[in-house]
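Student: Quick check, what structure comes out for this input:
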Amino acid sequence: MTIATAKLSDPVVRRLVEAINGHDRNAFVGLLTTDATMSDDGSDRNLQEWIDREIFDAGGRMDVQKESDGGHTLLARFRNDTWGEMSTVWRFDVHDGRVSRFETGQA
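Tutor: The predicted model follows:
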């Protein structure tokens, strides 16, 4: 079962998912703090390089299956042209209307 993006609880996370699915890198980056960080499968990565390689240059798309923690944790089917489709978990730290950190990895 997929949760419609418009139904996601946290408005910042909702706009971030919309930016991913709309392939709108500028909107995505605009939702991050200037010092935002991220990790993939437990390893910190260079955020700008990662979002280009895994999301925006690779046709990334997220279908949310479940949300928890006030909408800051998502279980989602994520797919891109490099890795295909996989079950992933995303955790977002949201402060003052921006994401300061997100962590993702296989579920």
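Student: CA atoms for contacts and neighbours, from now on please.
Tutor: Fine.
Student: Walking through this structure, point out its strands one by one.
Tutor: 32-40, 43-45, 61-68, 73-80, 84-95, 98-106 (DSSP state E).
Student: now for these, which one comes closest to residue 53?
Tutor: For those, the distance to residue 53 is smallest for strand 73-80, at 9.6 Å, taking C-alpha to C-alpha.
Student: contacting residues around that closest one?
Tutor: 54-55, 58-68, 85-92, 107 (C-alpha atoms under 8 Å, 6 or more residues apart in numbering).
Student: if you set the cut-off to 7 Å instead, what comes out?
Tutor: Outside of strand 73-80, the residues within contact range by C-alpha atoms under 7 Å, 6 or more residues apart in numbering are 54-55, 58-68, 85-92.
Student: what about burial for those residues, which qualify?
Tutor: 54-55, 58-65, 67, 87-92 (16 or more other C-alpha atoms under 10 Å).
Student: Just give me the longest helix of this protein.
Tutor: helix 11-21 (DSSP state H).
Student: To compare against the first, here's the next sequence to fold:
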Amino acid sequence: MTIPAAKLSHPAVRALVTAINGGDPTAFFAVLTPDATMSDDGADRPLAAWADREIFSSRGRMEVQAEKQGGLALVATYRNDTWGEMRTAWRFTVDGERISRFETGQA
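Tutor: This is a model prediction of the structure:
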């Protein structure tokens, strides 16, 4: 069973997932702090280049399967045109109303 993005508990995470699924880089970056960082499979990556490659130019989409920690941890099926479909874990750090860091990797 998937959790629709509109039903996710944390508003910043909900906005980020909605931006990813909508292919909307403007909305994606708007929910991040200006100095936001991220990691993929334990390695820090340049966020803008990673988002373009892994989300926007490859039509990335998330189907959230579960959320924990008040919505700051997700398990999702993630798919894009480059890698296909995989089970992923996402963890978010929020500063105020925006995400300052996220970590993702295979679950």
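Student: equivalent range in the second structure for the longest helix of the first structure?
Tutor: Counting by TM-score structural alignment, helix 11-21 of the first structure lines up with residues 11-21 of the second structure.
Student: Could you do stretch 30-41 of the first structure as well?
Tutor: Using TM-score structural alignment, stretch 30-41 of the first structure pairs with 30-41 in the second structure.
Student: Tell me the residue in the first structure aligned with residue 63 of the second structure.
Tutor: Aligned against the first structure by TM-score structural alignment, residue 63 of the second structure finds its counterpart in residue 63.
Student: Sorry, wrong one. I was asking about residue 85 of the second structure.
Tutor: Residue correspondence to the first structure (TM-score structural alignment): residue 85 of the second structure is matched to residue 85.
Student: ok, and the closest non-adjacent residue to that match?
Tutor: residue 79 (4.0 Å; C-alpha to C-alpha, 6 or more residues apart in numbering).
Student: Can you get me a residue count around that neighbour?
Tutor: 20 (other C-alpha atoms under 10 Å).
Student: Against residue 93 of the first structure, how distant is it?
Tutor: 22 Å (C-alpha to C-alpha, to the nearest Å).
Student: repeat for residue 13 of the first structure
Tutor: 10 Å.
Student: Ends of stretch 42-49 of the first structure, what's the gap?
Tutor: Taking C-alpha to C-alpha, stretch 42-49 of the first structure runs 17 Å from one end to the other.
Student: before we move on, the earlier item: who has more neighbours, residue 13 and residue 93 of the first structure?
Tutor: Neighbours were counted for residue 13 of the first structure and for residue 93 using other C-alpha under 10 Å; residue 13 has more, 24 against 15.
Student: Please report how far the more buried one lies from residue 28 of the first structure.
Tutor: Taking C-alpha to C-alpha, one finds residue 13 of the first structure at 10 Å from residue 28 of the first structure.
Student: Repeat that for residue 94 of the first structure.
Tutor: On the measure of C-alpha to C-alpha, residue 94 of the first structure and residue 28 of the first structure end up 13 Å apart.
Student: anything in contact with each of those two?
Tutor: Shared contacts of residue 94 of the first structure and residue 28, defined by C-alpha under 7 Å, 6+ apart, are absent.
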